[in-house]
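Asks: I would like to see how this sequence folds:
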Amino acid sequence: MIKFRGWDNEENFMLQHKQLMNIMNSSELGYDIFEDPTYHIMQYSGINDYQNTEIYVGDVLADRYSKSTGIIFEVVEGEGKFQLLAFKRGFKMHTSTVIDFAPYKYRVIGNIYKNKKLLDIKIVD
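Replies: Purely as a prediction, here's the structure:
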C-alpha cells in the first residue's frame, strides 16, 4: 500500500497518512498537499524495522552496532528506490538500498524533521 506522512513546518508536528488525506479531501479545489511548502511529505518504504515500526523517507535508523560504531542511517529516495545514507559524526559515508538490509537489522530512532540534529548525536540504548 502506498502511503505517506507529512511534517507540518508551521505547527512542528507529524501528520499521519489519514490526516493528510483528510486535508486533501476537504479542499473544494483539489488541494495538492504535495506542492504545499508548509509540509514535507514522506513516503512509506513498505518495510518495517525489527520492532515493526514503519520506515519512511526522512527516518533515521540505527543498527545493533550503532552504539559502538557511531554510524547511523538516513532513509532517502533516489534512483527509483529507497536508500540508506550512512553517517558518522555528521559526515556522509556511503549509500545502500533499504531493502537489502531492513527490517532484520535496523530500528527507527527518529526522523530528520522532529530533531534536525539527530544525525549528529551519539546513539544510546
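
Asks: From now on I want contacts and neighbour counts done on CA atoms only, so please keep to that.
Replies: Noted.

Asks: Quick one: list the elements packing against the longest strand seen in the chain.
Replies: Using DSSP state E, we find that the single longest strand of the chain is strand 39-48. Secondary-structure packing of strand 39-48 (3 or more Cα pairs under 8 Å, 6 or more residues apart in numbering; DSSP states H and E): strand 4-8, strand 54-56.

Asks: Format those as TSV; extra columns: distance to Ala102 and mean neighbour count.
Replies: Putting the helices and strands packed on strand 39-48 into TSV (distance: least, Cα to Cα, whole Å; neighbours: other Cα atoms under 10 Å) gives the following:
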stretch	distance to Ala102	mean neighbour count
strand 4-8	19	19
strand 54-56	9	22
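
Asks: And this one, please, so the two structures can be compared:
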Amino acid sequence: MKLDLPIIKFRGWDNASNQMLPVEKIDFRENCISLNEGDNSLSDTFEMIDLMQYTGLKDVNGKEIYVGDIVKCTEIRGEELKEYVSAIEYDDCDLIVHESEMCDTCLSLFAPGIEKLPLTEIEVVGNIYESSELLEQI
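Replies: Okay, here's the model as predicted:
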C-alpha cells in the first residue's frame, strides 16, 4: 500500500537581508535554517528567518500557495462578482483566507475532501513580507 503523503516544503524570509528564498535545510540541533537559490545562499538562526509552509495547493496560474501569501479571490455567485484580497493563514488546523467577508467560502476551498467551487479563483498576488501594502485593501 502506497501512502499519499503531503509535500512538505518551506520558503524562508530572512529578516536581516529582507530576502525570500527556498529552504534548503533545517538543523534542529544547531537551531539554524539554510536558504538557497542558485548562487544566493545564507544561513541564520530560527529567530532571524520566518518560515512559510507550502499548503500543497496551487493558484489559478499554477503558482504554489504558501502560508503568508496574499491572494486575490474572485467569486461568481449568481450574477454577482466578488473580489477581495487576503492573507493565507493557519487557524485551528485549517487553511483560511483571513479577514474576509467571504471567509466561509474560502475555508471550503482549503478543507480536505471538499471539492473546489467551480466559479471561484484564487491568485497569489504577493506575500506578507514583500507586498504587505496589498493588505490595506481589506
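
Asks: What does the superposition give as a TM-score?
Replies: The TM-score (TM-score structural alignment, normalised by the length of structure 1) is 0.70; 109 aligned residues with a Cα RMSD of 3.0 Å.

Asks: sorry, back to before: would you format the helices and strands packed on strand 39-48 of structure 1 as a markdown table with distance to Ser68 of structure 1 included?
Replies: Shown next, in a markdown table, are those (distance: least, Cα to Cα, whole Å):
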| stretch | distance to Ser68 of structure 1 |
| --- | --- |
| strand 4-8 | 31 |
| strand 54-56 | 23 |
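
Asks: host element of Ile23 of structure 1?
Replies: Per DSSP states H and E, Ile23 of structure 1 falls inside helix 17-25.

Asks: Counting neighbours, what do you get for the counterpart of Phe46 of structure 2 in structure 1?
Replies: Mapped onto structure 1 by TM-score structural alignment, Phe46 of structure 2 lines up with Asp36. By the criterion of other Cα atoms under 10 Å, Asp36 of structure 1 has 10 neighbours.

Asks: For Glu10 of structure 1, see how far away Asp36 of structure 1 is.
Replies: 12 Å (Cα to Cα, to the nearest Å).

Asks: Could you do Gln16 of structure 1 as well?
Replies: Applying Cα to Cα, the value for Gln16 of structure 1 to Glu10 of structure 1 is 16 Å.

Asks: neighbour-wise, which of the two wins?
Replies: Neighbour count, other Cα under 10 Å: between Gln16 of structure 1 and Glu10, Gln16 has more, with 14 against 9.

Asks: most centrally placed residue in structure 2?
Replies: The residue lying closest to the centre of structure 2 (Cα atoms, centre = their mean) is Tyr66, at 2.1 Å.

Asks: counterpart of that residue in structure 1?
Replies: By TM-score structural alignment, Tyr66 of structure 2 lines up with Tyr56.

Asks: tally of neighbours for the closest residue to that match other than its chain neighbours?
Replies: Distance criterion Cα to Cα, 6 or more residues apart in numbering; nearest residue to Tyr56 of structure 1, sequence neighbours excluded, is Tyr44 at 4.3 Å. By the criterion of other Cα under 10 Å, Tyr44 of structure 1 has 20 neighbours.

Asks: same check, this time on Gly80 of structure 1
Replies: For Gly80 of structure 1, the neighbour count with other Cα under 10 Å is 6.

Asks: Many thanks, have a good one.
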